[in-house]
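Trainee: Coordinates for the following, if possible.
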Amino acid sequence: MTDKHLSSQFDAELSNISTRVLEMGGLVESQLRQAIYALHHLSLETTDQVLELEQKVNRLEVEIDHDITSTMSRRQPTARDLRLLVGVSRVIVNLERAGDEAARIARMIKSFIEAGAPRTLPASDLAGSAQHAADLLQRTLDAFARLDVTAALAIIDEDDHLDAEYEGYLRKLITYMMEDPRTISTSLNLLFLAKAVERVGDHAKNIAEATIYVAKGADVRHTTAAQRESAVQ
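Mentor: A predicted model of the protein is given here:
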């Protein structure tokens, strides 16, 4: 078997792994969109659909992880190919955790609905932040597919805006609880929902960092904006 043939097989394996990662990402995006719909419309049926997708996401993570391990052991990749496999491994971990957050949101919404939560609380504000987080995840997956460093840098910076939205929402809930103690239980549920949404943004940022690692070989975790800009030059 020629080296060229081996190289073609390896390229096909890498392409298949990348395709499955994007498939997994699409499922997690769907989970988030459905969770947002459930929150906005207080739909029990939709929360069940989110939880059904969780099983598919978990299965894909295990399968892709197996493919990565198998490819590494057989091909012993170097340089950018190795970075790609390491980066993909980081991506699927963060996708699975983002899916966990979507499932957590669905479970809390289900409990929220069954408890007869008042509609006067600012759930619509939370739906806006959740939409922001879902959009961020979609964009970071697109950046990873294209290994677009510029887009990845913008996503990392934008996660700070999502964090600010969370802090603003937290202050609003505290005001509601102070004004009417009867809303404390429901407000705490909303607070946990908001934290789950904020965590989705964190996972999107982590995938963006993995994108930069694959494309440039630079580890930009726990760095400032200036350090990240310098690292990708």
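Trainee: CA only for contacts and neighbour counts going forward, please
Mentor: OK.
Trainee: For the longest helix along the chain, enumerate the helices and strands it packs against.
Mentor: Using DSSP state H, we find that the single longest helix of the chain is helix 3-41. When contacts are defined as 3 or more Cα pairs under 8 Å, 6 or more residues apart in numbering; DSSP states H and E, helix 3-41 packs onto helix 44-75, helix 79-114, helix 123-146.
Trainee: got the buried residues for it?
Mentor: 10, 14, 17-18, 20-22, 24-40 (16 or more other Cα atoms under 10 Å).
Trainee: And it, how far out from the chain middle?
Mentor: How far helix 3-41 lies from its chain's middle: 12 Å, per Cα atoms, centre = their mean, to the nearest Å.
Trainee: With residue 175 as the reference, name the closest of the helices and strands packed on helix 3-41.
Mentor: helix 123-146 (14.4 Å; Cα to Cα).
Trainee: Need the residues that contact that closest one.
Mentor: When contacts are defined by Cα atoms under 8 Å, 6 or more residues apart in numbering, helix 123-146 is touched by residues 18, 22, 25, 29, 32-33, 36, 39-40, 149, 151-152, 155, 162, 165-166, 169, 190, 194, 197-198, 200-201, 203-205, 207-208, 210-211.
Trainee: Before we compare anything, build this one as well:
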Amino acid sequence: MALPIILLSNENIEARNLVELTLQACEVARSAASQAVDGLLQGSERALQEVRKCEERLDDLDRELDQRLAPVITRITPEGAHELLACMKVVLDLERIGDLIVSFTERAVLVHNRIDMEDVNALTRMACVLENMLDQASKAFVGRSVDQALNVLRTDAEMDRLRSLLMVRHTESSEGLRGEESLQVLFMATALERAGDHAKNIAEETCHLATGHTVRHLIRGKDASSEQLFLDWLAQQSVTRA
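Mentor: Predicted coordinates:
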């Protein structure tokens, strides 16, 4: 994925390379989510191995960024340093997403023949939503797009909804609770929901990078969602500047 014009100096090749490394990590995490769907639908050991390779690659990228960032961050502008710190946070979230996708896929391969198709469909939907969130989060980070970042925040609500539906299905009655299979389904749903939370963190970091303000500090009550409050704040800033 090609970089747009960004705050880092064009002469600082190493700093730009670290941003590229972050984008590589985004793509690796998205690929892991895609492979996880195959693991669920096919019970594929090959898919599990691919997911594990993605997780190992994310670990490597996280370590590489940590090792290379410190010497660079002291030689660039404050704006560039802010961007590299954002890269560090993004890659850390992606590394955690990789761990959660491995956990999901290991369980998926283990129980895919023993869980109801309704559960398979719901979990597949969650995994596809996660893949979409990661794709949108990556594009938002590249383009410093608040709109795309807010799409990720909105989509996270769908992850929460799907997990809640599975929770209700497996716990509200004795008929729904089916021993180990129910526990595995709920663990899998929780892993995907937590991965979605980390994708949401990336979107929030993008909003901060693009505007200089965080999403969370704008929340003053419980009547509006975080993304709506952020949109309202942006609109107010536009009026003030006009």
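Trainee: now the helices and strands packed on helix 3-41 of the first structure as JSON lines including distance to residue 222 of the first structure and mean neighbour count?
Mentor: Listed next are these as JSON lines, based on distance: least, Cα to Cα, whole Å; neighbours: other Cα atoms under 10 Å:
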{"stretch": "helix 44-75", "distance to residue 222 of the first structure": "25", "mean neighbour count": "16"}
{"stretch": "helix 79-114", "distance to residue 222 of the first structure": "15", "mean neighbour count": "21"}
{"stretch": "helix 123-146", "distance to residue 222 of the first structure": "18", "mean neighbour count": "20"}
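Trainee: Take the ones you listed and write them to a markdown table, including distance to residue 233 of the first structure.
Mentor: Output for those, formatted as a markdown table (distance: least, Cα to Cα, whole Å):
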| stretch | distance to residue 233 of the first structure |
| --- | --- |
| helix 44-75 | 29 |
| helix 79-114 | 17 |
| helix 123-146 | 17 |
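Trainee: between those helices, which gets nearest to residue 217 of the first structure?
Mentor: So among those, helix 79-114 is nearest, using Cα to Cα, at 7.1 Å.
Trainee: Looking at the helices and strands packed on helix 3-41 of the first structure, spot the one closest to residue 3 of the first structure.
Mentor: Shortest distance between residue 3 of the first structure and these, using Cα to Cα, is found for helix 44-75: 11.8 Å.
Trainee: how distant is that closest one from the center of its chain?
Mentor: Centroid separation for helix 44-75 of the first structure versus its chain: 14 Å, with Cα atoms, centre = their mean.
Trainee: Mind reading off the mean deviation between stretch 188-205 of the second structure and the first structure?
Mentor: Stretch 188-205 of the second structure, aligned to the first structure and superposed, deviates on average by 0.8 Å (mean Cα distance after the TM-score superposition for the first structure).
Trainee: Where in the first structure does that stretch fall?
Mentor: Aligned by TM-score structural alignment, stretch 188-205 of the second structure falls on residues 193-210 of the first structure.
Trainee: starting at the chain centroid, how far to that stretch?
Mentor: With Cα atoms, centre = their mean, you get 5 Å for stretch 193-210 of the first structure.
Trainee: now swap in stretch 188-196 of the first structure and tell me
Mentor: With Cα atoms, centre = their mean as the basis, stretch 188-196 of the first structure stands 17 Å off its chain's centre.
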